[in-house]
Every structure is written in C-alpha cells, then in structure tokens.
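# only geometry, no sequence info:
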C-alpha cells in the first residue's frame, strides 16, 4: 500500500490576475480552488498514474467536507483525523502579463495532543511491511519539529519504505532516521548546508555527504535548471526543458509521485530521473495545483531523454 501523509493540508485558492499591482485594487480574470498540501498532491498524481494510495493527516472546519468530497470524487482513499481547528487556505496569485507567481500560505491549525495521539495510532496501525510511505510538506507550529523522524522510525519498524520531502528542521531531523529516499529542491538543500549550492557539482557534493549518513536515494529538483538523481550506484543529471509555465505549484510533489511510481514499476536510476523530470515539466504547464496525467508526462519523455547524462 502507498500511504501519503499531509499534516498541514490546504485549500489552494488560485487567483488569475492579468497585471497584478501592490497597493491597489486588482480584479481577477479567473479563480479556481484545488485541494492541496504536498501529500494530497502526491495522491492526486498517483491516482492519475493508476496507483491507489491512502491519504491521511488532519482536516477540520469549513474545508473538511469539501476535501473529503473531492477525494471521494477522485477515487482516492482517505482517513484524516477530524480536528477542532480549521484547515488553512493558501492563496496563489498568478500574474499572466508579467509571468510572476506569488504564494501566500497560512500557518495552519492548532493540533491538540489528543488529536496528534489519535493520528499516531492510526498511522502505526496502517503502516505494514512493503508499504511506501510519503512524508511531505510543512507542519502546523503546534506539532513537534521531529515529527517526521518519529514517523519514519515507526514506518521502518513495520518494514515500510519512506520518502521524505521537507525543509529546514523538518528535513534535518528526518534525516537522522535515514529514510529510503528524500526529495529536496536546491534551495532546501542550500538551507540544510547553510551555503549557496548554485551548480550541479556542489549539489552532488552535498548529496554525497547525505549519502554518508546512510541515505542512498536523493532526488534534487532545480526548477528550470533541471534535476539530479543520486543513488548508491550512479548519479544522473537532467537539464531543464522549455515548456509554457502556467503554475509552479505541485511540480515537486509530482516528482515525489514519480519516485513512488518508479519504485512500484522497478525503474532503474536513469529512467527514474527521466520520468521524474517529465512529471515536473508536465505539471508546470497546468493551472493551479492540477495533477499531471500519465499521457502528459509521456509527451515530455523524449525531450528529457535528449537532455540527460550520467555524472
């Protein structure tokens, strides 16, 4: 079973504004709502790839029913803990004239100890041998900063593989429990090492240091510059490919979904990166946090293959 964990889901509200200006009245040309949060986005993509998952985390307030209705509509299994506080709203402003994308993300709800204990019990019950568990995204401030380390430890004790996509303290603490794979972007990696990692060589050097800690699979996304995939045996770099960009939200999540897809389908390192880069490229051509489809990814594969090399 595939389990995706979203501890701080959000309703993503995307405002399309033709020429966004600060300090004045702006009028939208379009608006859309998408259920979001990194783990939820992974489940959405996996469903489009024909892979079922169980989405778990916390939901409450105004958006709870909307979330569950949309997950049911998409055929995504879910079992979120009901909380007293309200699930957040994240607002995305897309300036189509100037090609500027602005995210305004809320902090998230207060999670009580009882609610957290209920989640831990559910999570422990659901994890089993052979599962793939995706732990991704930020957390509400009321949760402990080592929560991902705790969840990785539980999953590993049950014989499950874990994929971690987090930043800052969450990533640093999660690394201590040696997840099977991680998916930072170059900015998150720079933050982790407290230095600017502005080229492929520096990124690979930093990932080698992570590998020395016992983590053998590292996928680093670099936006339009491409992506690097480092494994125990080989390292590959795929240059970015030019595509029309409509939204950058969810591109990293689709690459996490690609890691899951690659594990399920036993792809080698090179083809894992090809598929992941294709997922990222396909996703940025879509509006809001719309999930990419397999045929959209496949349309990118040939271009990616022309721009990948072993390093």
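That came through, no problem. Predicted model, so just to flag it, every value in this text is computed and none were measured. Numbers count the residues shown, from 1 in each chain.

# going forward, measure contacts between C-alpha atoms and count neighbours the same way
Noted.

# Nearest the geometric middle of the chain, what residue?
Central residue of the chain (C-alpha atoms, centre = their mean): residue 253, 2.9 Å from the mean position.

# Quick check: the gap between that one and residue 309.
23 Å (C-alpha to C-alpha, to the nearest Å).

# same check, this time on residue 185
Residue 185 is 19 Å from residue 309, by C-alpha to C-alpha.

# More neighbours: which of these two?
Using other C-alpha atoms under 10 Å as the criterion, residue 185 and residue 309 rank with residue 185 on top: 20 against 13.

# ok, back up a step: contacts for the host helix or strand of the residue nearest to the centre of the chain next, please.
Assessed by DSSP states H and E, residue 253 sits inside helix 251-264. With contact meaning C-alpha atoms under 8 Å, 6 or more residues apart in numbering, helix 251-264 is reached by 38-39, 41-43, 45-46, 49, 51, 132, 163, 165, 183, 185, 221, 268, 272, 275-277, 279-281, 283-284, 291-292.

# then this one, side by side with the first:
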C-alpha cells in the first residue's frame, strides 16, 4: 500500500525565479523569463516528493497580500494543501540565474514573527491533517520556527506524529530543532552547522561524529549533510558516508528538501527499512543531486532520480 506524506511548516514563501541573460551587479537587469512558485521548505519537499510519485499533502501558514498570491499559485499548480491564515505578510524569496555563467544569486526575505493565535490555527490544521493519515505514513516537519509563539511547537508535533504511528522526519534549526530532538523523531536530517548548533557546546563539526551523536540522542536515523562534501548517516549501530563528485555550476537551493523526498520515496519500496543506510543515503543524495542540476528548488523526476541512484556508492 502506498504511504502518504504530510509536509508541515510555518515559514512559507512566495518564490520568484528570474532567468537573466547576464547578471550585472549595480546595473539594470531584464530577465528573459520569470516564474513564481509556492516556496519554503515544506513546499519544496512536497514538490520533490510529488515528482517521485509520493502522495503528498501540505499544511502551511500564509498571510497578507503575498499569502493570497501564494494561495493562487497553490491552486494553479494543483498542490494538495491546507493554507492557514497567518497574522503577518508572507515573505518573498528571489533566485536569479545568470545564464551566461550559470551562477545563482539568492535573496531571501526574513521570516516574519508569529503569534499565539498563529500557533493555535496551525495546531488545528495539523490535527485535521493527522486524522487523514494512517499507521506508517510520513510526517515531515521542516523549516525554521519564527520568533514568538510556543518554542516547542515542532516538538509537540513530533510527539503527536509518533502517537499516530507516523514515520516522523525533522529538518529544522536552533531551539526548535533542539526541542524536537527531545521527542525522538524517527529521522533527523540537518546540515553540519544546524547539527553542531543543536549539540552545542561540545559538538565537533565532523559530519560522522555529529550524525552518530544525533542517532544516540533520538534512537533513530540521523543524517548530516555537508554540501559538496556529501552526507553521513548513522543509527545506534551503524555509520555510513557518501561523498560523490561535486557538480559544477549547480543550484543548491532546495537540495536538503529534495534529500528528504528521496528518503521518503525509497522507504516506499518494499523491504526498505530505516536501518538500510546504503539505500537511504543513495536515495537522498541522488534526489539532492538531481535538484542541484536544476534551477528550481524541488525539481526532481523519477527517471532522473533512478539514473542518479545507479551511479552512487557508499564511501564507507
């Protein structure tokens, strides 16, 4: 039976992609193409997972005129989502592609603060979404937790997800991540800096050590990504690493989100378990690398993912 995926986050954005024949800093630049999409980590994960044929639902918070524009984009693209009305205007993020050099410039607005009322509305929507899931489905809690409101919001969602028998995946940072780790998510997927901050003050910046420590804390699967240097994964009994060749002129935005989508997709395959480190690392890394080859965050297809997986082998 196909397992479903719920993606939830409170830091949505209206993402604008601009293709520029040549980006000239300090001068007028006229794009040859402009594309607007629903963005933020929850939507990026959902976009990549949908490309990998995972049935996906999003719960996200949007507000103000930008939020209304994002709502229109969700409807246009047929995304299965419940959009909760927030008290602040949704941020915008802009990605610029210099077509001459293939270099990408990213401009991210800050995530607006949230209120206790925002949390209450998200909690209600989250609970409604949980009622539609069944044992073994996936829950991804991703993105940063803006200031204001309950600092344990994500931790509470991890606890509820586990009570419902879901496979809970967390990708966050700072206090929100530290609190979520206390509820022992099944999978934690973070980068080196996020892991080191959560494990401070005694954490090294060595990916394998960070992944091992996170696995010890949660009792589940921990994955620490290190950009072009690859990724490390650990359980309570095993450690693995994958360091594929670097992709030149890549677009990294959304790579971590695509990594999560790859994990969910491979866990849909019969017989695959969380402890299958080689398969999990290959699947996540392959999705991330497909994403890097495309300008748009979460632009992952099944054919490209399978082809990328075929060329990846664990380093250790």
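Nice, thanks for sending it over. Since this is a predicted model, take the numbers as computed values, not measurements.

# Got a TM-score for the two of them?
With the length set by TM-score structural alignment, normalised by the length of the first structure, the two chains reach a TM-score of 0.87; 303 aligned residues with a C-alpha RMSD of 2.4 Å.

# quick one on the thing from earlier: what is the equivalent residue in the second structure for the residue nearest to the centre of the first structure?
Aligning on TM-score structural alignment places residue 253 of the first structure opposite residue 257 in the second structure.

# for the counterpart of residue 153 of the second structure in the first structure, what are its contacts?
Residue 153 of the second structure maps onto residue 147 in the first structure, with residues paired by TM-score structural alignment. By C-alpha under 8 Å, 6+ apart, residue 147 of the first structure lies in contact with 170, 174.

# Compute the distance between residue 147 of the first structure and residue 155 of the first structure, please.
From residue 147 of the first structure to residue 155 of the first structure the distance is 12 Å (C-alpha to C-alpha).

# what's the answer for residue 268 of the first structure, then?
Counting by C-alpha to C-alpha, the gap from residue 268 of the first structure to residue 155 of the first structure is 24 Å.

# And residue 102 of the first structure, by the same measure?
35 Å.

# of these two, who's got more company?
Neighbours per residue (other C-alpha under 10 Å) separate residue 102 of the first structure from residue 155, with residue 155 holding more: 24 against 13.

# Spatially nearest residue to that one (excluding sequence neighbours)?
Distance criterion C-alpha to C-alpha, 6 or more residues apart in numbering; nearest residue to residue 155 of the first structure, sequence neighbours excluded, is residue 127 at 5.9 Å.

# Now do the SS call for residue 173 of the first structure.
Classification of residue 173 of the first structure using DSSP: H, G, I helix; E, B strand; the rest coil returns helix.

# show me the contacts for the aligned residue in the second structure for it.
If you follow residue 173 of the first structure across to the second structure using TM-score structural alignment, you land on residue 179. By C-alpha under 8 Å, 6+ apart, the residues touching residue 179 of the second structure are 151, 152, 154, 155.

# which element is the third one on?
Same thing as residue 154 of the second structure. Using DSSP H and E, residue 154 of the second structure sits in helix 153-163.

# For the stretch 101-250 of the second structure, which segments count as strands?
103-108, 138-142, 167-171, 187-191, 221-225, 231-234, 239-242 (DSSP state E, counting those that start in this stretch).

# ok, residue 31 of the second structure - how many residues close by?
For residue 31 of the second structure, the neighbour count with other C-alpha under 10 Å is 16.

# residues near the spatially closest residue to it that is not a sequence neighbour, how many?
Closest residue to residue 31 of the second structure apart from its sequence neighbours, by C-alpha to C-alpha, 6+ apart: residue 20 at 4.5 Å. Look at residue 20 of the second structure: counted by other C-alpha under 10 Å, it has 19 neighbours.

# what sits against residue 20 of the second structure?
For residue 20 of the second structure, the contacting residues are 29, 30, 31, 32, 33, 96, 97, 98, 99, by C-alpha under 8 Å, 6+ apart.

# and these, which are buried?
Among the contacts of residue 20 of the second structure, those scoring as buried are 31, 96, 97, 98 (criterion: 16 or more other C-alpha atoms under 10 Å).

# what distance separates the helix or strand harbouring the third one from the centre of its chain?
Pointing back at residue 97 of the second structure there. According to DSSP H and E, residue 97 of the second structure maps onto strand 91-98. Put simply, strand 91-98 of the second structure sits 18 Å off its chain's centre (C-alpha atoms, centre = their mean, to the nearest Å).

# No more questions from me, cheers.
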